[in-house]
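Chemist: sequence and computational prediction follow.
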Amino acid sequence: MNITVSGLNGSGLVLQNSEGDDLAVASNGLKTFSKRLASGSAYAISVKSRPRSPLQTCTVSNGTGNVASENVTNITVTCADVVSRFAYSPAGPGWSTVSAYKVESTGALTSLTPATVSAPGGPWSSAVDPAGRFLYIGSDTSVYRFRIDGAVSPVGVPDSRTTINSGNGTRTVAVHPNGKFVYAVNFFSDDIAVFNINAVDGSLSSAGPPVPTGQQCERFFFDPTATFAYTICLPEQKVYGYRVNGDTGALTPLGEVLSVSSGGYAIATHPEKRILYAVDPANNMSAYAINSDGSLSLIGAGVPSSAAFSLVVEPNGKYVYAVNGAAIRVYSVNTDGSLSFTNTVNFGTGMAYQITSDAAGKFIYVAHTTAARIRVYRIDPADGNLINDVPGSPYVVSGTNSVVVTY
């Protein structure tokens, strides 16, 4: 089978045939799978690993069929750079709004019209479906759904959790990578509510009874295959794991899988490697391999650090950023997934609740909660250091508890 690849700028693209044949692609042009298929054999070409540095999405056309008597020559793979479009920031406890922005090519934020939308009940966290069509906001009383149409437009009424642990403090919302499920981590009821996503309008419906967690948990990260997910519970200083059913959204508890620092809700997973990052009880920033059963194994030695409240691995998987108080610690990812400390960026006083990356891995966004600012830094692709030259940053907001960036 011959495949024509175009638009490739990044590295790491791997195509896969359903027969199990992988094809690493390093350049544009005509490519051929090494495994020959007999006449009449079925094929289904998909993107196994997308290109990074720069991060790209690749689309397969004419990728399924049956081999005839001649070579298959009409399969094309077209790649394009990921471009961030919008950013949204829930105001946090005591507030009832979500700020909406356009993300400029410089990483700068420009307020949309309207600049805010209503989300009563202290909106805490935010997540966007993989297609970038719907925004989900978690508050103390509800999970809200908004349509993304260049601004943020409410779709009907909020999807209330009144039938599933209403008012028990949704501190984290997360969307399954397949775009079919929303997970709401409830701080006060110590459980996770699972919702089905309607593929047409993004509305939510219960996918079953809530799943127990530890005490007062936040964050929710999937491993790269979405086979496992993890949340962190600060009073217990524990990470809890779950096996994820991608067909039903169901979570099967694995129990406690890791002990962590008492200094914050800092865990994150690598976008490509089966690795989870966390701060251990001795305040070492550490990397843990995610085993086939969802358990975790330490990789090498941790890096002496300080406690951290939030972690992010930028989408290219080369750098990790940890925020605690008003400082960001920068780490580079080694070949085995372990970390090396690079630098510290200080930006004042107070507490930053969350740190995140744009969709392309070019910028870092910090929700500087106590200062009511959104801070933006440009990532130096050479070493991952943060450059404070984004126009207009920091941005003054009524309140900010998290930031999510769409593409």
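Modeler: Ah, there it is.
Chemist: contacts and neighbour counts: CA atoms only from here.
Modeler: Noted.
Chemist: need the contact list for residue 61.
Modeler: By Cα atoms under 8 Å, 6 or more residues apart in numbering, the contact list for residue 61 reads 75, 76, 77.
Chemist: now these in JSON lines, with secondary structure, distance to residue 218 and neighbour count?
Modeler: Output for the contacts of residue 61, formatted as JSON lines (DSSP: H, G, I helix; E, B strand; the rest coil; distance: Cα to Cα, whole Å; neighbours: other Cα atoms under 10 Å):
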{"residue": "75", "secondary structure": "strand", "distance to residue 218": "44", "neighbour count": "17"}
{"residue": "76", "secondary structure": "strand", "distance to residue 218": "42", "neighbour count": "21"}
{"residue": "77", "secondary structure": "strand", "distance to residue 218": "39", "neighbour count": "22"}
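Chemist: out of those residues, which comes closest to residue 65?
Modeler: residue 75 (10.1 Å; Cα to Cα).
Chemist: any idea how far residue 254 is from the closest one?
Modeler: Taking Cα to Cα, to the nearest Å as the measure, residue 75 falls 42 Å from residue 254.
Chemist: where along the stretch 251-400 of the chain do the helices fall?
Modeler: Counting by DSSP state H, counting those that start in this stretch, one finds no helices in the stretch 251-400 of the chain.
Chemist: so residue 31 touches residue 15, yeah?
Modeler: No - Residue 31 is not in contact with residue 15 according to Cα atoms under 8 Å; the separation is 10.3 Å.
Chemist: what touches both of these two?
Modeler: Once Cα under 8 Å, 6+ apart is applied, the residues that residue 31 and residue 15 both contact turn out to be residue 25.
Chemist: toward the C-terminus, what is the element adjacent to the helix or strand containing residue 127?
Modeler: Per DSSP states H and E, residue 127 falls inside strand 125-128. Next along the chain after strand 125-128, taking DSSP H and E as the criterion, comes strand 134-138.
Chemist: which helices and strands does that following strand pack with?
Modeler: With contacts taken as 3 or more Cα pairs under 8 Å, 6 or more residues apart in numbering; DSSP states H and E, strand 134-138 sits against strand 125-128, strand 142-148, strand 170-175.
Chemist: please identify which of those strands is closest to residue 233.
Modeler: For residue 233, the closest of the helices and strands packed on strand 134-138 is strand 170-175, at 11.6 Å, according to Cα to Cα.
Chemist: in addition, the following structure is provided for comparison:
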Amino acid sequence: MRWSYLAIILTAQAHPLAAQFVYSPNSHDGTVSGFSINPNTGALTPIPGSPFIAFNAGLPQSVVVDPTNKFAYTANTFSNNVSAFTINQSTGALTSPPPYTYAAGNGPTAVAVHPTGKFLYVTNYNDDTVSAYTINPGSGALTPVAGSPFATGRDAGNGLVVTPSGKFLYVTNGGGSVSAFSVDPGSGALALLSGSPFDLYGGNGDAIAADPSGKFLYTVSDQFFGTAAAYDINTGTGALTSVAGSPFTTGDSASSVAVHPSGKFAYVTNFYDGNVAVFAINTSNGALTAIPGSPFATGLNPVSVAIDSTGKFAYVAGGAKDQLFAYTVNTSTGALTPVAGGPVSTGSDPVSLAVTSAAPVVAPGNPEPVSASPGAGSAMSQMMTFTFTDPRGFTDFDVVNILINNFLDGRSACYLAYNSIGALYLVPDSGGGPLTGTTLNGKGNGVSNSQCSVASAGSTAVGNGATLTLTLNMTFTSSFAGNKVTYLAARDIAGNNSGWQALGTWAVPGATTFPSAGGVSPARGNGSSQAFTFTFSDTKGYQDLGVVDILINNFLDGRQACYLAYSRPFNVLYLVNDTGTALSPGLQLNGSGTVSNSQCTVSAAGSSASGSGNTLTLLLNLSFTPAFDGNQVIYMAARDSTDANNSGWQALGSWTVQ
């Protein structure tokens, strides 16, 4: 292992900063150099106070910035520890708070942060292990994960990466293999994947990077003149398969690799050639093709390359003359052009790079639930699909929620939460306490409580553009029988929240009432007007029905609602006023005229009531006001002519007023 050009390339999704910064550890000085980035030109300016001392740090080899841009960490090979820094959000200056360092294994070399910012991982070259830590979100302090360190393979430590989904972690081993782990989304603990370690087809892996989609993995090696190996990642299992044509020739002694944020280009530093090879990535199969003009010259002995989060600039650390080189990136071709002003000086022997994220152009709007499908129905088991959207892309989701119950209450409910690192949780019957989690795609054990269960097999989570789609293999218990509302909610990583939205209903078989509310058609839809058909039944015949009720609102509340009462004996329909305290004048159906409040209007024309056998059918010609827009639940209830028997309120449909 050649300490002088060990390169670890790490990227992070981040919250916005006032400025963007580059950090490079200087292995022979025990310091970290910091530079601010000119957002227009990409030029670098030393941060006041740089280089920053890494206290008690011997041979810092790699650096990473957490996704919030609040903390930076270095892996220190000779002192067997990790240094922690806080980042000044305005100036980029680094401060190392006590206790300054945290114990690692023997020979820590590479460091990576989980995409959620909850966990830190460090490879220990001489122990062949990975140390795992939880990160305190307030202070950045590290606490070892239970079971850490985790065994890898021979000579572990030259390359380390966590996939963008946070589900898998990969380590290159000196024996010519990659160790692959699954990441527990709750604890951060690692478990070796079946088939791990996977053979490398390009010699020993000196560095590793994953593409932004999480579909492809790239390793580089200085063996066989210099190669880059490409692998397809099975997004369900994490298993690696060599891409056709791999490995690909790079240059003499490939030392680091980085993937452009667009996923279209890969950049490889060639230590002895003094250049960067640039490849176009086939986004379908992951294969690499050198772009025109590649390779691009750098200084002597480049050891590390990083691309900023905007994709406009590239930076290369050169060990021979202790310099950092800046380039603009042609985002169409991937080509590099040196930034005017030439390289900047670092400390002694810069060995890796980390770039904080730029303030993104944030799309307006909040995350929103879109639909539940089926929107209505009845069965003990059902494959249900839930769709959510976020204007900043599906990776911006923090958590999405599904709550199925009579009312908006997380107690004694089928209450599910799916988070950004791919775990599905089911809330206990009490509505609180420890959560039971599972992975999807048949790789978990499923989850259950007294109301429902979700099987991992057949359940999937798929993100595409702005949309996240959950397909869940659901089964309900007999004790949960009755008519339920399906509520959805979504929250993004910045904390923006959609609030609960009623987007469907579901009847769990087994409940009986006398008399009963039968149903509504259509049971799910949208629009500003609709002719609805409502059915009610009484085992003594429809003539035994007294008053039947229909309440359309986002909650079971007669105020500011479209709240209707039909008297069967008098064939009169009433509309409750806005405050829920009085009835409108009665409306004779099959006649003329209307009744209105601030939420809705019922027209007698086109409305009717008819009875046959045990069933009463109401056809109501309804229109809604613009002020009543949003997702509403359709509740129904029936009582008999003696008022002695009542169905209670039943959620039997949902409607989006537009």
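Modeler: Received, thanks. Just so we're clear, the structure is a prediction, and the values are computed from it rather than from any experiment.
Chemist: how alike are these chains, TM-score-wise?
Modeler: Taking TM-score structural alignment, normalised by the length of the first structure as the basis, the two superposed chains have a TM-score of 0.74; 322 aligned residues with a Cα RMSD of 2.3 Å.
Chemist: ok so, going back, so the strand holding residue 127 of the first structure corresponds to what in the second structure?
Modeler: Per the alignment by TM-score structural alignment, strand 125-128 of the first structure matches residues 62-65 in the second structure.
Chemist: what's the mean gap between that stretch and the aligned bit of the first structure?
Modeler: Stretch 62-65 of the second structure, aligned to the first structure and superposed, deviates on average by 0.7 Å (mean Cα distance after the TM-score superposition for the first structure).
Chemist: how distant is that stretch from the center of its chain?
Modeler: Distance, stretch centre to chain centre, for stretch 62-65 of the second structure: 23 Å (Cα atoms, centre = their mean, to the nearest Å).
Chemist: please apply the same query to stretch 264-272 of the first structure.
Modeler: On Cα atoms, centre = their mean, the centre of stretch 264-272 of the first structure falls 9 Å from the chain's centre.
Chemist: what's the first-to-last distance across it?
Modeler: Using Cα to Cα, first and last residues of stretch 264-272 of the first structure are 25 Å apart.
Chemist: secondary structure element for the spatially most central residue of the first structure, which one?
Modeler: Geometric centre of the first structure, nearest residue: residue 221, 7.4 Å, by Cα atoms, centre = their mean. Secondary structure from DSSP H and E places residue 221 of the first structure in strand 217-222.
Chemist: next up, the contacts around residue 308 of the second structure.
Modeler: 314, 355, 356, 357, 358.
Chemist: mind running it again at 10 Å?
Modeler: 11-12, 20-22, 37, 42, 260-261, 314-315, 329, 354-358 (Cα atoms under 10 Å, 6 or more residues apart in numbering).
Chemist: next: residue 274 of the second structure.
Modeler: Per Cα under 10 Å, 6+ apart, neighbours of residue 274 of the second structure: 251-253, 295-303, 318.
Chemist: what's the local residue count around the closest residue to residue 526 of the second structure other than its chain neighbours?
Modeler: Using Cα to Cα, 6 or more residues apart in numbering and skipping residues adjacent in sequence, the residue nearest residue 526 of the second structure is residue 656, 4.4 Å away. Look at residue 656 of the second structure: counted by other Cα atoms under 10 Å, it has 20 neighbours.
Chemist: quick one, strands of the stretch 501-650 of the second structure?
Modeler: Per DSSP state E, counting those that start in this stretch, the stretch 501-650 of the second structure carries strands over the ranges 501-508, 516-521, 524-526, 529-537, 545-553, 562-567, 572-575, 587-588, 594-596, 600-612, 615-624, 630-640, 650-657.
Chemist: make JSON lines out of these and add distance to residue 228 of the second structure.
Modeler: As requested, the strands of the stretch 501-650 of the second structure are exported to JSON lines (distance: least, Cα to Cα, whole Å):
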{"stretch": "strand 501-508", "distance to residue 228 of the second structure": "48"}
{"stretch": "strand 516-521", "distance to residue 228 of the second structure": "60"}
{"stretch": "strand 524-526", "distance to residue 228 of the second structure": "53"}
{"stretch": "strand 529-537", "distance to residue 228 of the second structure": "61"}
{"stretch": "strand 545-553", "distance to residue 228 of the second structure": "60"}
{"stretch": "strand 562-567", "distance to residue 228 of the second structure": "65"}
{"stretch": "strand 572-575", "distance to residue 228 of the second structure": "72"}
{"stretch": "strand 587-588", "distance to residue 228 of the second structure": "78"}
{"stretch": "strand 594-596", "distance to residue 228 of the second structure": "71"}
{"stretch": "strand 600-612", "distance to residue 228 of the second structure": "65"}
{"stretch": "strand 615-624", "distance to residue 228 of the second structure": "62"}
{"stretch": "strand 630-640", "distance to residue 228 of the second structure": "52"}
{"stretch": "strand 650-657", "distance to residue 228 of the second structure": "53"}
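Chemist: what distance do you get for residue 356 of the first structure to residue 89 of the first structure?
Modeler: Distance from residue 356 of the first structure to residue 89 of the first structure, by Cα to Cα: 11 Å.
Chemist: list residues touching both of the two?
Modeler: Joint contacts of residue 356 of the first structure and residue 89 (Cα under 10 Å, 6+ apart) are 367, 402, 403, 404, 405.
Chemist: mind putting these into a markdown table with distance to residue 211 of the first structure, neighbour count and secondary structure?
Modeler: A markdown table is the format used below for those (distance: Cα to Cα, whole Å; neighbours: other Cα atoms under 10 Å; DSSP: H, G, I helix; E, B strand; the rest coil):
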| residue | distance to residue 211 of the first structure | neighbour count | secondary structure |
| --- | --- | --- | --- |
| 367 | 29 | 30 | strand |
| 402 | 24 | 28 | coil |
| 403 | 26 | 27 | coil |
| 404 | 25 | 22 | strand |
| 405 | 28 | 23 | strand |
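Chemist: and those, which is closest to residue 269 of the first structure?
Modeler: Closest to residue 269 of the first structure out of these is residue 404 (16.5 Å), distances taken as Cα to Cα.
Chemist: quick one: map that closest one onto the second structure.
Modeler: By TM-score structural alignment, residue 404 of the first structure lines up with residue 354.
Chemist: and what of residue 178 of the first structure?
Modeler: Checking TM-score structural alignment: residue 178 of the first structure goes with residue 116.
Chemist: still on that earlier bit, of the contacts of residue 274 of the second structure - the most surrounded one?
Modeler: That'd be residue 302 among these, by other Cα under 10 Å, with 35 neighbours.
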